[in-house]
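Q: coords below, sequence missing:
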């Protein structure tokens, strides 16, 4: 019996080795190729199922860089011919199981290659300078992405790296009684940089990854921001460039920026009124799904059409007048106006309204918010004037946000007025996540005096220079509704 058991054990070991060999032989899958042209470099990001064997070769004249990816499947990948400040064009070819990508470079360029293991990414940076092809190729094989350690405060596990003048990337790892915690931050000098919210795909509803939003706007850094519905509707009072893009029925905290770029934290309420002809009604919501007996305003932030069904009435408003009435739904939204969509009792109140009647829309957010063209209604509040003030209970956040440890995201402001964007990983071995109170104390430790919580869980993601800093808990990037970006003033 002992001999037989040993034979079975040997067979199991052989089988496991064979399965592992088959997995390794399966090759890597190239899911997408993304491009970003920034102030310091042009960056090409190859999203892969795992890091394959690769080599880079620079031509003798330094004008062509060829990346050779071995045993990689690239079926279905868009092979865009992008160009930037340093890359002039790109060509692709497949050869004996290799994917060969050749970049035409401007004169005087060099490059470096780096890898990210979770998720698997291969990064190609093209930047000014001179180096030998051999030196660059050697660096490509040996240089993983790292935050350069700098520890001016003597805090164990704290690493800092100034990625640009006045822009500092931070990684902080520590152990508590329940395991490891890993968090990532970027601090931006408010004299050089400003923060700016952006809608996914530039509209509502819409969802897009944080790295996609960052790449599209060529942001220096970006973090996920608003809560959102699966449809992409924004859940929270949201205004971008002075245009409302979302509302909520609950009084909650918000982060805003005045027209002078000064940050604002506090509670926010949306109060809207629509007057068509002589009849006034309160607004149920902006740029969201129309429900029973609702009055919804749809503006250009919602895209080209309302997407509503035929069970309501819609009034097209332009130039302070009702210009059309539609009872079939899915009205076209004018770029220089809006659509007032009503259902049930709200529709019956407006029944006497005719084309040509005057239209007046009033939106009030409160004294401190009316001067803020950019607002993100998120929450709960974490810090107020240096004190931990978690407001989850009074803002009626559900249990999945209020309780337990999870990945978190936030924005804060330091005593010097610098912006601090941060995420903490969770639900994985590298980091178990934090409660809201623990997250507030960590934001304070990193220097914030005022801070507010953003959407968390699988949405939590921080991008710096087009590079994902943390490890999203979904195992991949989750498309989100908005992001808060760091951009040059």
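A: Structure received. This one's a predicted model, so the numbers in the text were calculated from it and none came from an experiment.
Q: C-alpha only now, for contacts and for neighbours.
A: Will do.
Q: At which residues are the helices of this protein located?
A: 2-25, 133-142, 210-217, 345-349, 399-402, 436-445 (DSSP state H).
Q: let's bring in a second model and compare:
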């Protein structure tokens, strides 16, 4: 099966190289053939790398692609992430630390807080994260996200994931949970996320890290730059009992087995009713709308579904971008990053990116963070060291919240 999938990947590239099927674009200056499709490198069984030039509406761009055969049992795709949700690292550092042989940057993230003086950016991602089958966080409210405007019908809960059945899909991950107290139940509104819905209570575990939780009560569901709430409260729960209360979100690492509850407005009022020693039970689940169990998932937003571009995609604003295509009914992934070197920095629009993914053989496509974050790393064939294959537009790798890593046991 692996040989068949690899052949389909190289064939799709060969067709694209020969025809320039992307509307309004044409391929130029492709590298000389190596094996399979022109210029293809076999990184490992089931994993290939390719780069080529594409003449798009705003200028020539260089496209870097990692093809991943999920039918190869030695290959898997997983979340690249730092030691904490509220932390960042370069793609090469994250991939090296986790033993990946290739990867790209992932979701948009909380990179700056200029609208909230005195409040530090957390570095946490916008959307949900699942690593090794375990949910690390949920999504922030739509109005609290960074990045380009979401296409109509998409949400911050949208993810690209690979299920425990080894098939890739587009899906949505939603949070459900409760805080049960002697006074009754409170619906959980957040889980390890940098922004809580107005009036809610959020849960923070050891996965959050040591960064201050002050940012979690800033902004509103529709305006991320709105002032921070002045009506807040925090409760620490360990072994089913309240061990500490505070009038504002705190900082410092959350110990294993401990949950910190942060409330704002109505949520803060509910938490104020709790006293040290009272019994509290916190339950939270991040589940897929489809019901699929995911081994890996990362946030972003769809640009291609069933071979058709998502409606309402921006067709005017071009940028350096990172995206992932799903092909062969979810059995194959295409990790795509554009080059940020000055000669190629004109980039693609979201509509062009959707078309490029389709022409590479994808039926579904998912846009990730771009600009200075766009990074693709891969090992040299037969080597062990990761190298950055594109040129990040900042001139060096940017530290990011997460990424998509390719791993092989071969």
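A: Thanks, I have it. Quantities reported herein were computed from a predicted structural model and do not represent experimental measurements.
Q: Switch the helices of structure 1 over to JSON lines; also include mean neighbour count and distance to residue 287 of structure 1.
A: Shown next, in JSON lines, are the helices of structure 1 (neighbours: other C-alpha atoms under 10 Å; distance: least, C-alpha to C-alpha, whole Å):
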{"stretch": "helix 2-25", "mean neighbour count": "11", "distance to residue 287 of structure 1": "47"}
{"stretch": "helix 133-142", "mean neighbour count": "15", "distance to residue 287 of structure 1": "47"}
{"stretch": "helix 210-217", "mean neighbour count": "23", "distance to residue 287 of structure 1": "20"}
{"stretch": "helix 345-349", "mean neighbour count": "16", "distance to residue 287 of structure 1": "17"}
{"stretch": "helix 399-402", "mean neighbour count": "14", "distance to residue 287 of structure 1": "24"}
{"stretch": "helix 436-445", "mean neighbour count": "21", "distance to residue 287 of structure 1": "29"}
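Q: Arrange these in TSV, one row each, with distance to residue 251 of structure 1 as further columns.
A: Listed next are the helices of structure 1 as TSV, based on distance: least, C-alpha to C-alpha, whole Å:
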stretch	distance to residue 251 of structure 1
helix 2-25	52
helix 133-142	51
helix 210-217	27
helix 345-349	23
helix 399-402	16
helix 436-445	19
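Q: right, so of the ones you listed, which gets closest to residue 281 of structure 1?
A: Each of the helices of structure 1 was scored for nearness to residue 281 of structure 1 using C-alpha to C-alpha, and the closest is helix 345-349 (7.6 Å).
Q: Where does that closest one end up in structure 2?
A: Helix 345-349 of structure 1 lines up with residues 266-270 of structure 2 when matched by TM-score structural alignment.
Q: quick revisit: out of the helices of structure 1, which gets nearest to residue 372 of structure 1?
A: Of all the helices of structure 1, it is helix 210-217 that lies closest to residue 372 of structure 1, at 21.2 Å by C-alpha to C-alpha.
Q: how big is the offset of that closest one relative to structure 2?
A: For helix 210-217 of structure 1, the mean deviation from structure 2 after alignment is 1.1 Å (mean C-alpha distance after the TM-score superposition for structure 1).
Q: Which residue range of structure 2 does that helix align onto?
A: Helix 210-217 of structure 1 corresponds to residues 91-98 in structure 2, going by TM-score structural alignment.
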